[in-house]
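Q: sequence-free structure coming up:
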């Protein structure tokens, strides 16, 4: 079973209520719910939350909800610990597809393309993202960007994790599929400016 998990904790110190704040007319989390429901390679979709308000929005939009325990809703709780708990409650799940609600812009077929890529080889996990060439100022002598390989940064759009690594409490394994995502889909929402950026990008690049 390919199980999609949309993790949405109620507490957000940086941007209170962000998971259900309206983005282009829809609660933020609904964008991820709708993307998951359109994917053909997902067998089941659920929202993991500790918030009754988020749960209500998810259920209103036709998504299953699994409430978290208080321990998994704390500031110290990690996403992998949430997935571990879900894996124990839904043992038939073989692959876990994590969709962060704060990365709401996913073009058509992105989720299916990621799952297909993950299944194409003996991969432990997959993450969408981009190759960035950032270096701390003062750490190099005016190094040209083209001379620096850079590193792969995950953008939060799609993660695929095997049951094997989840059972070990690991967020990634030894054989990672780095799925390069288009730039307009790389943006995550952390603050007010991010909301404005995503609103414009989604209007400009959304497919009919």
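A: That came in fine, so what should we check first? Here the structure is a predicted model, which is why all the values come from computation and not from measurement.

Q: Every contact and neighbour count from this point should use C-alpha atoms.
A: Noted.

Q: Give the buried residues for the lengthiest strand in the chain.
A: Taking DSSP state E as the criterion, the chain has its longest strand at strand 151-162. Using 16 or more other Cα atoms under 10 Å as the test for burial, strand 151-162 gives 152, 153, 154, 155, 156, 157, 158, 159, 160, 161, 162.

Q: structure B:
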């Protein structure tokens, strides 16, 4: 089966000048569409339609064919249908043509392949990428504003509401003309919200850059009556500071899930270190946080082996494994010979509600002092 990917990437973006070649996540924006097309299991050929010398250079360096776009097809009122039709090599017999816009950098190759597989399996003429965004919305009907819902419900109970993402349109080659890519048997393919970005504004560009640079975070923490549960509290406070939901692991042989309270964070029990290492090897976190009091050299070497590219950060680690961490925070101690160890009270993490308490006034003469140690 011959499947052609056509990537339209003209030079004249008015909203965001040079949009298709702007560096985002360390690569030009157009790179992500090129990469997905080249690494697809189904796409056999890739061509870019452009009037940009820079896009042409990037394409040629990545081994992608270039269709130089005529200026008549670069006007704002020209539909994408005409551009795609013009780019298709007519001397070849194509089964499907996949339109891939460079404005969706977060799309994963696996998602694209699943959509192509779905189109082929269902014998569809066309399939369009969409994202489900149910909201309480309104429309204008006969000059009046009317709701798009029958009953006001929380978002999770609203019926699906699909919006096209622009990431891809998969069309049977025989239905494509200069005025359409939509055949009689048309369906939609829902992509995850994280892959639904469509860059039209500078806010979109900033959000996409943030998403592409987003870290994959895991926390390993244990706490019990003997060790104390301050580690648990700190782990939950840390988890709130990331713009992702970290995977929070705990060893069922040391920690009962009840110590986490009613948190909605992602709690993941493991049965020993061996299982934790197996998961880490598969997940390849970019940041891994240990809050287990003391680490051994063997543990840290094992963790570094399965996460060679991760930044490993330990809290309150007075074990020999601390020398293998990228960063260690010991708020309870002062001074350390290790350069990666940060000590002192300024690194203490307290509950966020402390921000709203007025500090007490210390009496001039203090008669009694109560000292509470961790785990008390």
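A: Arrived safely, thanks for sending. Because the structure is a prediction, the values reported are computed rather than measured.

Q: Superposed on structure 2, what's the mean shift for the longest strand of structure 1?
A: Taken over the aligned residues, the distance from strand 151-162 of structure 1 to structure 2 averages 1.5 Å (mean Cα distance after the TM-score superposition for structure 1).

Q: got the contact list for that strand?
A: Strand 151-162 of structure 1 has contacts (Cα atoms under 8 Å, 6 or more residues apart in numbering) with 94-100, 102-106, 111, 114-115, 118, 124-133, 171-172, 178, 185-188.

Q: please redo it, this time with the cut-off set to 7 Å
A: Applying Cα atoms under 7 Å, 6 or more residues apart in numbering, the contact partners of strand 151-162 of structure 1 are 94-100, 103, 106, 111, 124-133, 186-188.

Q: what's stretch 297-312 of structure 2 aligned against in structure 1?
A: Stretch 297-312 of structure 2 lines up with nothing in structure 1 when matched by TM-score structural alignment.

Q: now the strands for the stretch 201-350 of structure 2?
A: Applying DSSP state E, counting those that start in this stretch to the stretch 201-350 of structure 2 gives strands spanning 217-221, 247-251, 266-270, 287-291, 311-315, 327-330, 341-343.

Q: Check which helices and strands the third one sits against.
A: Using 3 or more Cα pairs under 7 Å, 6 or more residues apart in numbering; DSSP states H and E as the contact definition, the elements that strand 266-270 of structure 2 packs against are strand 247-251.

Q: Structure 1: matching residues for the strand it packs on?
A: Against structure 1, strand 247-251 of structure 2 falls on no residues (TM-score structural alignment).

Q: For the residue lying farthest from the centre of structure 1, give its distance to residue 47 of structure 1.
A: Note on structure 1: the largest separation between a C-alpha and the mean C-alpha position, by Cα atoms, centre = their mean, falls on residue 141 (35.8 Å). For residue 141 of structure 1, the distance to residue 47 of structure 1 equals 47 Å [Cα to Cα, to the nearest Å].

Q: Filter the contacts of strand 151-162 of structure 1 down to just the buried residues.
A: Among the contacts of strand 151-162 of structure 1, those buried by neighbour count (16+ other Cα under 10 Å) are 95-100, 103, 106, 111, 124-130, 186-188.

Q: Residue 141 of structure 2 - how many residues pack around it?
A: 9 (other Cα atoms under 10 Å).

Q: What of the one 10 residues further on?
A: For residue 151 of structure 2, the number of neighbouring residues by other Cα under 10 Å comes to 9.

Q: Wait, a strand at it?
A: No: assigned with DSSP: H, G, I helix; E, B strand; the rest coil, residue 151 of structure 2 falls outside any strand and is coil.

Q: ok, longest helix in structure 2?
A: When structure 2 is parsed with DSSP state H, its longest helix is helix 109-121.

Q: Any chance you could list what contacts the next helix-or-strand element following that helix?
A: Remark: after helix 109-121 of structure 2, the chain's next helix or strand is strand 126-132, criterion DSSP states H and E. With contact meaning Cα under 7 Å, 6+ apart, strand 126-132 of structure 2 is reached by 119, 160-172, 182-183, 185-193, 196.
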